[in-house]
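>>> Structure for this input, please:
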Amino acid sequence: MKVDTKSKKLNKAWLNEHIHDPYVRQAQKDGYRSRAAYKLKEIDETFHLIRPGQVVVDLGATPGAWSQYVRRRLAPKGVSGGGAAVGELNGSIIALDLLDFEPIEGVQFIQGDFREDSVLEQLVSLLEGRKVDVVVSDMAPNLSGIDVSDAARIAHLVELAIEFCQSHLRTDGALVCKVFHGSGYSQLVDTFRQAFRVVKPVKPKASRDRSSETFLVGIGLKPSKA
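Sure thing, here's the model as predicted:
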């Protein structure tokens, strides 16, 4: 059997980097399921988006680090200053993903494809008529490596998140959405600007330098043209 030495070297390099990654180590220390928590943490600390009492929707939630962060932000402030991973919760969190999701206390989870109407209906049902304060989306399609095709898949998910916000987000609410630099990026920024009064691109420190991922933050819905 022929051994792919190049792949072995790449896997070894990735594992070595992962083990020594300061965000991986901090996530283990803080009890987060992945280093991704610090991406949302930096965005939140920059824009002050998530506060106790809110309704927050987490799209593409698995493995759950973003929901964990939101859950701690919604913990009532007390003697401990808030930030509890369990116990009382001041607000609501609804998480959604194609993949299974290990339960987080206080987080309602829907397993399904956000692109399907039946799954969207489940999400709307859990809202029980409430408006959403913040939508966070770490959704990403399976990438094929074909730029035009991948850009279309990414754009579709972003457009669905914006459409959901236009129907269910408070007028002063916010959307945080993962996108990728490359083909179609400028069009996604334009799409955000058509929907939100304030649009800011953010590359958190926890995003690896070589990664093309970045995040668009949209705050305050523009009036519908319909």
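>>> Could you use CA atoms for every contact and neighbour count after this?
Fine.
>>> and for the helix or strand encompassing residue 219, what are the contacting residues?
Following DSSP states H and E, the helix or strand that holds residue 219 is strand 213-221. Here strand 213-221 makes contact (CA atoms under 8 Å, 6 or more residues apart in numbering) with 166, 169-181, 189, 192-193, 195-204, 207.
>>> List the ones among those residues that fall in helices.
Using DSSP state H, the subset of these located in helices is 166, 189, 192-193, 195.
>>> now these as JSON lines including neighbour count?
Formatted as JSON lines, the ones in helices among the contacts of strand 213-221 follow (neighbours: other CA atoms under 10 Å):
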{"residue": "166", "neighbour count": "17"}
{"residue": "189", "neighbour count": "17"}
{"residue": "192", "neighbour count": "24"}
{"residue": "193", "neighbour count": "17"}
{"residue": "195", "neighbour count": "21"}
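>>> And these, which two are furthest apart?
Greatest spacing in the ones in helices among the contacts of strand 213-221, by CA to CA: 166 and 189 (16.3 Å).
>>> What angle do strand 213-221 and the longest strand anywhere in the chain make with each other?
Secondary structure assigned by DSSP state E gives strand 169-180 as the longest strand of the chain. Angle of strand 169-180 versus strand 213-221, following axes from the mean of the first three to the mean of the last three CA atoms, to 10 degrees, is 160 degrees.
>>> I'd like the structure of this one too, to check against the first:
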Amino acid sequence: MTDERKRTGRGSRLSGRTIATRVRTAKGRKTSSTRWLQRQLNDPYVAEAKKQGFRSRAAFKLMEMDDRYGFLKKGGRVVDLGAAPGGWSQVAVERIGPAGHVVALDINAMDPLAGAHVLQADFLDPAAPGLIVEALGGPADVVLSDMAAPTTGHPPTDHLRIMALLEAALDFAGSVLIPGGTFIAKVFQGGSERELLARMKRDFATVRHSKPPASRKESPELYVVAQGFRGTVP
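The predicted structure is shown next:
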């Protein structure tokens, strides 16, 4: 058993092989929907998430990044933005333990999760940061953002929306993180814009792009992992 499995009680690796399932195109179902369903049924991370009781396969992305960078510490305070359905929050709750605190926020409804304070709100609503800070009860050790704006099919527009979410999450992280804290956010290949990346490099000791193994190869998503926040205590 690896150190990570001992620490969490669960592993970030897959436990076995799956047999490929072929999905027939049903009447009234679009071809794209059939492809999505077939991908889900044949995705080993989907099967493993179900087996281990995680709410989504995304849980493995966070586990893999934490196994590598070690930012989820026992007793830590964690903010999870774009949390629904709750896979990342589940991992955070397990890894920080009962002495820690997780605040999970999403614009969509999310089922209650033991060990986490769940909020339903639009993060871009001016009132949302205050709700998070009130629920957190102190500065954050880690701010996670798996937020993604709905795509329009127009790449320049979609990029601007993604960057707006990233900038808002970074602004929030700068207001709540402890010195030495960590900020992790979803971006897409092509990376974050130079101004935002330069800002992160100024405000954090290390800034890396990461594509965890659980992120589908065909997906353009990446995560920016910024550690060693240089700010002052909020």
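>>> Could you report the neighbour count for residue 171 of the first structure?
Here the number of neighbours of residue 171 of the first structure (other CA atoms under 10 Å) works out to 18.
>>> Please apply the same query to the one 5 residues further on.
Residue 176 of the first structure sits with 26 neighbouring residues when counted by other CA under 10 Å.
>>> got it, and residue 32 of the second structure?
Using other CA under 10 Å, residue 32 of the second structure has 10 other residues around it.
>>> Then residue 224 of the second structure?
Residue 224 of the second structure has 22 neighbours, counted by other CA under 10 Å.
>>> next one: residue 27 of the second structure
Residue 27 of the second structure: 6 neighbours (other CA under 10 Å).
>>> Can you give me the separation between it and residue 214 of the second structure?
32 Å (CA to CA, to the nearest Å).
>>> what do we get in the first structure for residue 65 of the second structure?
In the first structure, the residue paired with residue 65 of the second structure according to TM-score structural alignment is residue 43.
>>> circling back: would you mind giving the ones in helices among the contacts of strand 213-221 of the first structure as CSV with distance to residue 18 of the first structure added?
Converted to CSV, those look like this (distance: CA to CA, whole Å):
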residue, distance to residue 18 of the first structure
166, 38
189, 31
192, 33
193, 36
195, 37
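>>> Double-check that the match of residue 65 of the second structure belongs to a helix.
Yes: Residue 43 of the first structure sits within a helix when classified using DSSP: H, G, I helix; E, B strand; the rest coil.
>>> For it, list the residues it contacts.
Applying CA under 8 Å, 6+ apart, we find residue 43 of the first structure in contact with 202, 204.
>>> Equivalent analysis for residue 200 of the second structure, please.
Residue 200 of the second structure touches 207, 226, counting by CA under 8 Å, 6+ apart.
>>> And it, what's its match in the first structure?
In the first structure, residue 200 of the second structure lines up with residue 192, judged by TM-score structural alignment.
>>> middle-most residue in the second structure, spatially?
Nearest residue to the geometric centre of the second structure (CA atoms, centre = their mean): residue 146, 3.8 Å.
>>> ok, now which ones touch that one?
By CA under 8 Å, 6+ apart, residue 146 of the second structure lies in contact with 80-83, 185-186.
>>> can we see that at 6 Å?
Applying CA atoms under 6 Å, 6 or more residues apart in numbering, we find residue 146 of the second structure in contact with 82, 185-186.
>>> likewise residue 8 of the second structure?
Contacts of residue 8 of the second structure (CA under 6 Å, 6+ apart): residue 95.
>>> What of residue 104 of the second structure?
So residue 104 of the second structure contacts 80, 83, 118 (CA under 6 Å, 6+ apart).
>>> now residue 37 of the first structure
Applying CA under 6 Å, 6+ apart, we find residue 37 of the first structure in contact with 65-66.
>>> any idea how far residue 194 of the first structure is from it?
Going from residue 37 of the first structure to residue 194 of the first structure by CA to CA gives 28 Å.
>>> repeat for residue 46 of the first structure
According to CA to CA, residue 46 of the first structure and residue 194 of the first structure sit 23 Å apart.
>>> Show me which of those two is the more surrounded one.
residue 194 (15 against 10).
>>> Please name the nearest non-neighbouring residue to the more buried one.
residue 222 (7.5 Å; CA to CA, 6 or more residues apart in numbering).
>>> any idea what that neighbour aligns with in the second structure?
Match for residue 222 of the first structure (TM-score structural alignment): residue 230.
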